[in-house]
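Asker: just the structure for this:
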Amino acid sequence: MPISREVLLLVDVINPLDFPEAEQMLASALAAARAIARLKQELARRGVAAIYANDNYGTWHSEFSDILQACRSLPGARGEIAELLAPAPEDLVILKPQHSAFHSTPLEHLLDRMRAERLCIVGFATDMCVMLSATDARMCGYQVQVPRNCTAAESAWRKREALRQLGRAFKCDTRASVAARKP
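Answerer: Modelled structure (predicted):
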């Protein structure tokens, strides 16, 4: 188990995006995925550990590697996102049953063992899984950053409102990540 005071938490980034409103989110998800990949690379250079918290999409008998492979084989942006954000061998992966990465998962135990103090939370969807993971992280006492350029939602309004709520009510840092910007 790596010791990492800061942890990058990637929420639902390996995702088939096959829900009814997914088409509305696809372009922003691809842009966010590119920013997340740049941020992850920069944080890895600094020794920051990464944990993927992913839905299992109702297939409890599957392994994360099955989900990754299925998403990688999808055409277009869906497959590109999975390819861009595939975990490195040293990254940790947990499957979550619902929206928050903390709910009914070993995440809090992992973070405790890693001696984490700060979480940088990125992923899909800003107004659901990312927001609920960030609020749970704050309730657990972590400092939380949710870089606005590293998340996506079904609409710009939903993303903006979720980030506003995270910043105002939960005191999360929602500024764009400089490391995630295009060179």
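Asker: make it CA atoms for all contacts and neighbour counts henceforth
Answerer: Noted.
Asker: give me the contacts around the helix ranked longest in the chain.
Answerer: Taking DSSP state H as the criterion, the chain has its longest helix at helix 22-45. Outside of helix 22-45, the residues within contact range by Cα atoms under 8 Å, 6 or more residues apart in numbering are 8, 13, 17, 49-50, 77-78, 80-81, 84-85, 122-124, 149-155, 177, 179-182.
Asker: quick check: E154 touching E21?
Answerer: Yes. The pair E154 / E21 is scored as a contact, 6.5 Å apart, by Cα atoms under 8 Å.
Asker: who has more neighbours, the two?
Answerer: Taking neighbours as other Cα atoms under 10 Å, E154 and E21 compare with E154 leading, 20 against 12.
Asker: doesn't that one fall inside a helix?
Answerer: No. Counting by DSSP: H, G, I helix; E, B strand; the rest coil, E154 is located in no helix; its state is coil.
Asker: count the residues that sit near the residue nearest to it when sequence neighbours are not counted.
Answerer: Once flanking residues are discounted, E154 sits nearest to M25: 4.5 Å by Cα to Cα, 6 or more residues apart in numbering. For M25, the tally of surrounding residues (other Cα under 10 Å) stands at 17.
Asker: how about this one, so we can line them up?
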Amino acid sequence: MLSAIKTQGRRPWDGIIPEVELAIYRKTGWGTPTGLGKHPALLIIDVQYRSMGDEPLPIEEAIKLMPTSCGEHGWRAVPRIARLVEAFRSIGAPILYPHVAPKGPQNRGQFEQKVPGVMEVPQHGYDFVAEVAPQPEDILIPKFQASAFHGTPLTSYLVGLGVDTVIVTGCTTSGCVRATAIDACALNFKVVVPEDAVYDRSQTSHAVNLFDMANKYADVMPTEQLLIALRQIAAAG
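Answerer: Purely as a prediction, here's the structure:
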């Protein structure tokens, strides 16, 4: 196992979480980094046109065309996700794509009642974003709930592949990313969330949920720092 990795510099939640609250977490040991294991897998969650729109637009414009879009926040994350895809392909590590399955009337549950716009996504909205689209060797996991583990064979795949660490990318930070990170932690996988390779329509919610995951469920770090750790894994064989 790699030693714990300390993240330095400005964090996404700086200026949002009050200093007095940050101090409480520091004093009581929350957020201790745990590092990566030897066998990581990359999860690319819901990076479909439904979550960003067909082209980079400010979110106020993007939601006029695709109400479920995160607009420019999603498009900013795509190059970082692409770099992680490249890194995982270079070391031969598994890449899995938990993704929103097309919804029909039988899928109208509690979440769909809260967010009725998810029932109006056009068919092409379910396509994967081209810059990070899966290859034939990747594993596709359709899902109908927030967590990539809920009602899917994801755990079975990870166990079968000998995975000990999941890298969670995609969207939304406060929804499917967080739900997946919590379940992965509960299953005793090491969890890493690259803070600039996940996205949300609310930047406040994005920051607060990164803070919460970093202190309870995952190591949260910039993509650049994660890439260094992945190179260390590859060098260690």
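Asker: out of the contacts of helix 22-45 of the first structure, which sit inside helices?
Answerer: Reading helices off the contacts of helix 22-45 of the first structure with DSSP H, I get A77, R78, E80, I81, L84, L85.
Asker: the second one reaches D18, doesn't it?
Answerer: Think R78 of the first structure. No. The pair R78 of the first structure / D18 is not scored as a contact, 9.2 Å apart, by Cα under 8 Å.
Asker: which of those two has more neighbours?
Answerer: R78 (21 against 9).
Asker: circling back to that earlier point, how close does the residue nearest to E154 of the first structure sit to L111 of the first structure?
Answerer: Using Cα to Cα, to the nearest Å, we find M25 of the first structure at a distance of 30 Å from L111 of the first structure.
Asker: one more: M128 of the first structure?
Answerer: For M128 of the first structure, the distance to L111 of the first structure - Cα to Cα - is 21 Å.
Asker: can you check G167 of the first structure too?
Answerer: 22 Å.
Asker: so these two - more neighbours on which side?
Answerer: Just comparing G167 of the first structure and L111: by other Cα under 10 Å the higher neighbour count belongs to L111, 22 against 17.
Asker: if I pick whatever residue of the second structure lines up with that one, what's in contact with it?
Answerer: Using TM-score structural alignment as the criterion, L111 of the first structure maps onto L158 of the second structure. Each residue near L158 of the second structure by Cα under 8 Å, 6+ apart is listed here: A41, D164.
Asker: what kind of secondary structure is L158 of the second structure in?
Answerer: Per three-state DSSP, L158 of the second structure ends up helix.
Asker: D219 of the second structure pairs with which position in the first structure?
Answerer: That one, D219 of the second structure, aligns with D173 by TM-score structural alignment.
Asker: isn't its match up against V144?
Answerer: Yes. The pair D173 of the first structure / V144 is scored as a contact, 6.4 Å apart, by Cα under 8 Å.
Asker: the more surrounded of the two?
Answerer: V144 (25 against 17).
Asker: equivalent range in the second structure for the helix or strand where that one lies?
Answerer: Assigned by DSSP states H and E, V144 of the first structure belongs to strand 143-145. Counting by TM-score structural alignment, strand 143-145 of the first structure pairs with residues 190-192 of the second structure.
Asker: next one: the matching stretch to chain centre, how far?
Answerer: Chain-centre distance of stretch 190-192 of the second structure: 11 Å, with Cα atoms, centre = their mean, to the nearest Å.
Asker: with adjacent residues omitted, what lies nearest to the corresponding residue of the second structure for D55 of the first structure?
Answerer: In the second structure, the residue matched to D55 of the first structure (TM-score structural alignment) is V100. Nearest non-adjacent residue to V100 of the second structure, counting by Cα to Cα, 6+ apart: K143, 5.4 Å away.
Asker: looking for the alignment partner of the one you found in the first structure.
Answerer: K143 of the second structure maps onto K96 in the first structure, by TM-score structural alignment.
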